[in-house]
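A.B. asks: I'll drop the sequence and a predicted model, then ask my questions.
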Amino acid sequence: MTRSHRLLILLAAVLLLVGCGTALVLHAVARADRPQPGGPSLAKGKVTLSQEGRLGFLNGARGPQHGAVVSVRSDAPDAQRTASDLNCQRFYAAAGTGVCLRSRPGALAQDNRALIVDAELGARRSFPLAGTPSRARVSPSGRLVAWTVFVSGESYGSAFFSTRTTILDTAGWRLESDLEKFTVLMDDKKYHAADVNFWGVTFAQDDDTFYATLSTGGQTHLVRGSLARRTVTTMKQNVECPSLSPDGTRIAYKKRVLPGASLWREHVLDLRTLREHPLAEKRSVDDQATWLDGDTLAYALPTQGTVGSTDLWTVPADGGGAPRLLTPGASSPAPLG
């Protein structure tokens, strides 16, 4: 066999392998675009953030609307989902203001964006993200927006990770780009450390007070912050991803119950007494829970047997009852209206 023949055979083999690889990729894409048999029913339609009696969230079911902001009737979460054209990795909304954190897999950080939308899901402003989307919240009035990204690392259970948390005032589009620039008060003294990280902001009704997680020295703390004073004050240790109740009296949060491991249990803290109680959900919840009302919390848990998918669950906030599946293939819940 001549050298030319060997080269022709080698070229043919390479082309065959490339063709097979391309076919496999196209087949996988086609499968991902097809609705999952037995999955939630979806229909394209108009989603607005002012729809009373509806729940918004991100659709996690396989198909062309994967990642879309959808809504369902709050009293019928398994009913047909109305799917918008807005796709996000993290989402939250309140009082007609929405925040959509977008991330392109494998893209540079400057391609990750925080999109602020109005009640009709129309874009108002867009801001670059310093890393991978993690948490998002909107104040009860719709005026303040917060988001957290991973600058390094991929989860709060990682040995090494760094976050950046931003708060935006939409009234004048003033951006507090990094909460680490705020003054930290710990035990009534100013605290400085190189390892300070913040995440999981939740807002009070006054559009000044907020709560968040502060991590430093291997410990996490619940902090109460003031935008006007640009300060945060530590309140209680071992509190992560706080979520303020509608009446402003309680904080739902995840508490690490197995040191050195990614095992958390959801708790509720009374802000007046600083007494806490565990919730009936005993599985490890790595999420910032959402208050559906004054009595019920919603959160995401990984879908059994499906990598990269989550389902929404609910549990009573008083510590009683039992966890209940709210809707499958979903994340980032937000009561609308």
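C.D. replies: Noted; the coordinates are in hand.
A.B. asks: when you work out contacts or count neighbours from here on, use the C-alpha atoms and nothing else.
C.D. replies: Noted.
A.B. asks: out of everything not next to it in sequence, what's closest to the most centrally placed residue in the chain?
C.D. replies: Central residue of the chain (C-alpha atoms, centre = their mean): R135, 4.0 Å from the mean position. Leaving aside its sequence neighbours, R135 sits nearest to T148 (C-alpha to C-alpha, 6 or more residues apart in numbering; 4.9 Å).
A.B. asks: what ranges do the strands span in the stretch 51-200 of the chain?
C.D. replies: Applying DSSP state E, counting those that start in this stretch to the stretch 51-200 of the chain gives strands spanning 54-59, 68-73, 81-87, 90-94, 97-102, 113-117, 123-128, 132-138, 144-152, 162-169, 174-176, 183-186, 189-191, 197-203.
A.B. asks: make JSON lines from those and add distance to T233 to it.
C.D. replies: Compiled in JSON lines, those are given as follows (distance: least, C-alpha to C-alpha, whole Å):
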{"stretch": "strand 54-59", "distance to T233": "32"}
{"stretch": "strand 68-73", "distance to T233": "35"}
{"stretch": "strand 81-87", "distance to T233": "36"}
{"stretch": "strand 90-94", "distance to T233": "26"}
{"stretch": "strand 97-102", "distance to T233": "26"}
{"stretch": "strand 113-117", "distance to T233": "27"}
{"stretch": "strand 123-128", "distance to T233": "28"}
{"stretch": "strand 132-138", "distance to T233": "20"}
{"stretch": "strand 144-152", "distance to T233": "18"}
{"stretch": "strand 162-169", "distance to T233": "16"}
{"stretch": "strand 174-176", "distance to T233": "17"}
{"stretch": "strand 183-186", "distance to T233": "5"}
{"stretch": "strand 189-191", "distance to T233": "9"}
{"stretch": "strand 197-203", "distance to T233": "12"}
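A.B. asks: here comes the other one, which I'd like you to weigh against the first:
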Amino acid sequence: MNLRNRRLRLVLVVAAVLLLGGGSLGYVLHARERQAPAGQVQADASFTLATPGLYFREGDSGRVARRVAGQASAQTGGPSCDRFHAAGQHALCLRKLPGVPARTHAVVLDRNLREVRRVTVAGIPNRARVSASGNVLAWTTFATGDSYATSAFSTRTAVLDLRTGFLVKSIEGIPLTIDGVRHHSPDVNFWGVTFARDDNRFYATVSTKGRTHLVEGDLRKWSAKALRTNVECPSLSPDNTRIAFKKKVRDDPSKPWQLYVLDLATLREHALAETRSVDDQAAWLDDATLGYALPGQDGRRSDLWTTPADGTGAPRLSVPGASSPVAVR
């Protein structure tokens, strides 16, 4: 083969690789969010969790920022993440890795936002939660698909206990009881874990046989039981008495959900003032306020909204171009 043909062949190979890489990005990234920039997760040295405030992911930079009460502008310099959550002594940063098949780094950070552990898992970053103490963490990735609005998806949810170092890469094998009967099915999917203050009890969504269930789990006993149907992405209130969740109220796949709050003592629920379809695991910013992301007007990124948890009032735009809200105290 002469030099000219070799060069031509090399150009064609490079072009094919770039084309395939571009196509893969369309699959693995949400259209409204830019992927966290390649490179280190590490935050700026001056950016830590020592300052109380509202922390969130900036849609343009992909880095974590914070807004402190009384200050008009946000402070930047946090780690680069696709999903972020923090509580107690630790934070969790999910980052999509380049290439196919899709893979995610689940990175555990300390209060100074320095890396203390990293786990590589399959799939696209989706949900991240840290228990109030910071001792137990959970994350969900999309193994197949990138939306809960269709049936063509599969999730993987992991739980990491930092006290023991024990990691369960997929909790699908946990003994599950539905309607008082041990449930066995190959289509079980868990997602959206939220932890109680005791670092043992947790809540999550289970999808099986075409229905979604709110389940209550016990880490020590390694068991879970369904409490009720049509509950997705639960989020336990700081006082541990209520769960915010998204409920399917429409058959329209483009806007199926509405935010609700469930009283755990009575199992009574009420709708929130936010009537738009929210595909997010809402975050309790305090015992009276919920934060969540909605698509922005530009269609490329999300905006952060808040609404009262008691169903009164009206939604309020909190931070344009933001997602993954968490109140750090």
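C.D. replies: Yes, it's here. Model, not experiment: these values are computed from the prediction.
A.B. asks: any idea what the TM-score is?
C.D. replies: Superposed pair, TM-score by TM-score structural alignment, normalised by the length of structure 2: 0.84. Supporting alignment: 293 aligned residues with a C-alpha RMSD of 2.2 Å.
A.B. asks: kindly provide the distance from the counterpart of the residue nearest to the centre of structure 1 in structure 2 to D280 of structure 2.
C.D. replies: In structure 2, the residue paired with R135 of structure 1 is R127, using TM-score structural alignment. Distance check for R127 of structure 2 against D280 of structure 2: by C-alpha to C-alpha, to the nearest Å, it reads 8 Å.
A.B. asks: likewise T144 of structure 2?
C.D. replies: On the measure of C-alpha to C-alpha, T144 of structure 2 and D280 of structure 2 end up 18 Å apart.
A.B. asks: those two - which one has more neighbours?
C.D. replies: D280 (22 against 17; other C-alpha atoms under 10 Å).
A.B. asks: chain neighbours aside, what residue packs nearest to the alignment partner in structure 1 of S223 of structure 2?
C.D. replies: When structure 1 is aligned by TM-score structural alignment, the residue opposite S223 of structure 2 is T231. Excluding its sequence neighbours, the residue lying closest to T231 of structure 1 (C-alpha to C-alpha, 6+ apart) is T183, at 4.6 Å.
A.B. asks: tally of neighbours for L236 of structure 2?
C.D. replies: Quick note: L236 of structure 2 (other C-alpha under 10 Å) scores 26 neighbours.
A.B. asks: quick one: residues contacting the alignment partner in structure 1 of it.
C.D. replies: Residue pairing (TM-score structural alignment): L236 of structure 2 is matched to L244 of structure 1. Contact analysis of L244 of structure 1 by C-alpha atoms under 8 Å, 6 or more residues apart in numbering lists 202-204, 211, 250-252, 291.
A.B. asks: map L263 of structure 1 onto structure 2.
C.D. replies: Residue mapping for L263 of structure 1 onto structure 2 gives P256, with TM-score structural alignment as the criterion.
A.B. asks: that match touches K248, doesn't it?
C.D. replies: Yes: the criterion here is C-alpha atoms under 8 Å, and P256 of structure 2 meets it with K248 at 5.3 Å.
A.B. asks: show me where structure 1 has helices.
C.D. replies: 3-33 (DSSP state H).
A.B. asks: now the counterpart of A143 of structure 2 in structure 1: closest residue in space that isn't a chain neighbour?
C.D. replies: Residue pairing (TM-score structural alignment): A143 of structure 2 is matched to V151 of structure 1. Spatial nearest neighbour of V151 of structure 1, excluding adjacent residues (C-alpha to C-alpha, 6+ apart): G131 at 4.6 Å.
A.B. asks: quick one: residues contacting that neighbour.
C.D. replies: 109, 112, 149-152.
A.B. asks: what count of nearby residues applies to the residue nearest to R135 of structure 1?
C.D. replies: 25.
A.B. asks: next up, the contacts around it.
C.D. replies: Contacts of T148 of structure 1 by C-alpha under 8 Å, 6+ apart are 133-136, 163-166, 199-200.
A.B. asks: switch the cut-off to 6 Å
C.D. replies: 134-135, 164-165, 199 (C-alpha atoms under 6 Å, 6 or more residues apart in numbering).
A.B. asks: mind putting the residues you listed into CSV with distance to R125 of structure 1?
C.D. replies: Output for the contacts of T148 of structure 1, formatted as CSV (distance: C-alpha to C-alpha, whole Å):
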residue, distance to R125 of structure 1
S134, 19
R135, 18
R164, 19
T165, 18
W199, 22
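A.B. asks: show the buried residues in those.
C.D. replies: 134-135, 164-165, 199 (16 or more other C-alpha atoms under 10 Å).
A.B. asks: I116 of structure 1 corresponds to which position in structure 2?
C.D. replies: Counting by TM-score structural alignment, the partner of I116 of structure 1 is V108.
A.B. asks: what's the match for L97 of structure 2 in structure 1?
C.D. replies: The alignment partner of L97 of structure 2 in structure 1, by TM-score structural alignment, is R104.
A.B. asks: and its match, how many neighbours?
C.D. replies: Counted by other C-alpha under 10 Å, the residues lying close to R104 of structure 1 total 14.
A.B. asks: just S126 of structure 1 next, same as before
C.D. replies: Residues near S126 of structure 1, counting by other C-alpha under 10 Å: 14.
A.B. asks: so it makes contact with L115?
C.D. replies: Yes: using C-alpha atoms under 6 Å, S126 of structure 1 makes contact with L115 at a distance of 4.5 Å.
A.B. asks: okay, and the common contacts of these two?
C.D. replies: Taking C-alpha under 6 Å, 6+ apart as the contact rule, S126 of structure 1 and L115 have no neighbour in common.
A.B. asks: quick one: end-to-end distance for stretch 312-324 of structure 1.
C.D. replies: 9 Å.
A.B. asks: that should have said stretch 296-314 of structure 1, apologies.
C.D. replies: End-to-end for stretch 296-314 of structure 1, by C-alpha to C-alpha: 7 Å.
A.B. asks: and that stretch, how far out from the chain middle?
C.D. replies: For stretch 296-314 of structure 1, the gap between its own C-alpha mean and the chain's C-alpha mean amounts to 12 Å (C-alpha atoms, centre = their mean, to the nearest Å).
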